[in-house]
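Peer 1: Give me a 3D structure for the following:
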Amino acid sequence: MALPPKFKGQRLVFNEAGSEPLHTVEVYLDYVCPFSAKMFNTIQTSLAPAIRANSTLASKVQFIFRSQVQPWHPSSTLVHEASVAVLRLSPDRFWDFSAALFRDQKSYFDVSVVNETRNQTYRRLAQLGAESAGVDADELYRLLEIPTTPADDGSLNVGNAVTNDLKVLIKMARLVSVHVSPTVIFDGVVANDISSGWTVDQWIEWLNKNTA
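Peer 2: Alright, predicted model coming up:
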């Protein structure tokens, strides 16, 4: 599936020459899912450097982070909204902010957020964005904040400044019937054999085989 230009920060490419890779790995991840964190950490810390060091593989494959909001984790919406806000303010720092969200994910688990308001959680996320992605915390918070008074037309369900972007990301996941995280899609087909527990060697072996 194509990636809208406004979400370009979700793409991870390894070929500095700029040629379009032949193959695409889409990883559907949820910031409050421990298994998603495990897969993301392997991709970012081990797999990405290994691919960059392999010129043949680097020219063949790209990764796309796909936001997988899971409503049984209520804070999932909030953390993904924060990532969308960072995409808007500083798309080149999206993966850095995602890494920070996964490192700090327990701070957004149910027990960690149940006694704070939605806007209080947004405040913490805005500060994390400033610390990890270099964005202005107040500017990030303004994109996330929910008004405390009705809109001029009396509307109470107004969302925030990134609600419409998040809707697009959720629609994209639903179009390919992704239900849980992590899910990996390779060239448009779900790759059920890929596990969150895979090592970098398993990833490289699989990619070499499937991009040959």
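
Peer 1: Only C-alpha atoms from now on, for both contacts and neighbour counts.
Peer 2: Noted.

Peer 1: thought A85 was touching V162?
Peer 2: Yes: the pair A85 / V162 is scored as a contact, 6.4 Å apart, by CA atoms under 8 Å.

Peer 1: Looking at the two now, which is surrounded by more residues?
Peer 2: Neighbour count, other CA atoms under 10 Å: between A85 and V162, A85 has more, with 27 against 18.

Peer 1: any idea whether that one is helix, strand or coil?
Peer 2: What DSSP: H, G, I helix; E, B strand; the rest coil gives for A85 is helix.

Peer 1: show me the contacts for F186.
Peer 2: F186 makes contacts with 23-26, as judged by CA atoms under 8 Å, 6 or more residues apart in numbering.

Peer 1: Considering the residues you listed, which possesses the most neighbours?
Peer 2: Result: E26 is most packed of the contacts of F186 (other CA under 10 Å), 23 neighbours.

Peer 1: quick one: D165 from T121, how far?
Peer 2: 19 Å (CA to CA, to the nearest Å).

Peer 1: Between these two, tell me which one has more neighbours.
Peer 2: T121 (21 against 15).

Peer 1: one more to put side by side:
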Amino acid sequence: MTIDGPGDRQSKNQRREAAREKAKQLREEQRKKEVRNRAILISSLSVVVIAIIVGVALVIVSTIRPAGPGPQNMASDGIQIGTGFVAETTPALAAGEDPVPTVNDPASGTVDIRVYLDYMCPYCGQFEATNNTQLGEWIESGAATVEIHPLSILDRSSLGSKYSTRSANAAACVANYSPDQFWDYNSLLFQNQPAENTEGLDNQKLKDLAGEAEVTAQGDIESCIDDTTFRGWVADSTSRALEGPLPDTDEAKVTGTPTVLVNGEKYTGSLTDPDAFSAFVVQVSGEAYSTATPTPTPTAG
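Peer 2: Next up, the predicted model:
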């Protein structure tokens, strides 16, 4: 039989002490690890919270962004084209200022035609292709004025390029810097109208068309198109048209494009028959100005 001596008992005590020390070290390392993990978790959560706050702030800022100033010559939210294709000049709307409806003199015998349109709207394209020539003849002769209101309703149909906004902004740029070329530019936008559910014309093409319209201040217009200078006004004027009221008419608001008003009466006839629209104009102008001249006459299709 072997009996443990004093040296053996001391060795066992030392081993116990070493085990306790090792356990203590492990507990301390575990504690430090937990502290580090907690710090990392808190830091990560802080980053996420900050990102959420920034995102929400951006949404709020974009939602309540201050209204931008409008273009010159569109104080009514539209530009009126008169005899010789000369635009009615008006000052720019200040930021947040309400539009000023165009005032027409019934005694003048001139027919007041207003068109609310979207440059991506295929029905607007049909109306334009059908009636551009006779509208131009009425304008040139002084028989009618045409007031054009560009809207941005179909941004969702341009694959993220916001073509309705960009094209309406481009039109506003021309109205601001070269108003007497607006009629030609408006016509070119429809002659080159893109199909729905495409990206639409790029900014370079919009600038090229301004050159084709022989605008003045080409450089200013190109910068205005690239910067979408009047995008805030486009959004505001579109909201005003969709919410109403529309001035000088019993129509409460725009419910679709094109909305065409002749002396305040809405045209609901064919978009592809020029005689139908001409007859409507003659009827309405005859009701309002039974003795006035000149009066638009039907144009053969």
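
Peer 1: Let me see the TM-score of these two.
Peer 2: Superposed pair, TM-score by TM-score structural alignment, normalised by the length of structure 1: 0.70. Supporting alignment: 181 aligned residues with a CA RMSD of 3.2 Å.

Peer 1: Mutual contacts of A85 and V162 of structure 1, please.
Peer 2: With CA under 8 Å, 6+ apart as the test, A85 of structure 1 and V162 both reach 143-144.

Peer 1: give the contact list for the counterpart of D96 of structure 1 in structure 2.
Peer 2: Applying TM-score structural alignment, one finds that D96 of structure 1 aligns to D184 in structure 2. Residues in contact with D184 of structure 2 (CA under 8 Å, 6+ apart) are A213.

Peer 1: for D184 of structure 2, helix, strand, or coil?
Peer 2: helix.

Peer 1: how far away is it from Q30 of structure 2?
Peer 2: With CA to CA as the criterion, D184 of structure 2 and Q30 of structure 2 are 78 Å apart.

Peer 1: so the lengthiest helix in structure 2 corresponds to what in structure 1?
Peer 2: Longest helix of structure 2, by residue count under DSSP state H: helix 6-63. Aligned using TM-score structural alignment, helix 6-63 of structure 2 spans no residues in structure 1.

Peer 1: Quick one: residues contacting the residue lying closest to P71 of structure 1 once chain neighbours are set aside.
Peer 2: Spatially, and ignoring its direct neighbours in sequence, P71 of structure 1 is nearest to T77 (7.3 Å; CA to CA, 6 or more residues apart in numbering). If you count contacts by CA under 8 Å, 6+ apart, T77 of structure 1 has them with 69-71.

Peer 1: can you list the residues you listed in a markdown table and add distance to S132 of structure 1 and secondary structure?
Peer 2: Listed next are the contacts of T77 of structure 1 as a markdown table, based on distance: CA to CA, whole Å; DSSP: H, G, I helix; E, B strand; the rest coil:
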| residue | distance to S132 of structure 1 | secondary structure |
| --- | --- | --- |
| V69 | 22 | coil |
| Q70 | 24 | coil |
| P71 | 26 | coil |
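
Peer 1: ok, the residues you listed vs V135 of structure 1, which is closest?
Peer 2: V69 (23.0 Å; CA to CA).

Peer 1: how about the closest one, what's its partner in structure 2?
Peer 2: By TM-score structural alignment, V69 of structure 1 lines up with S152.
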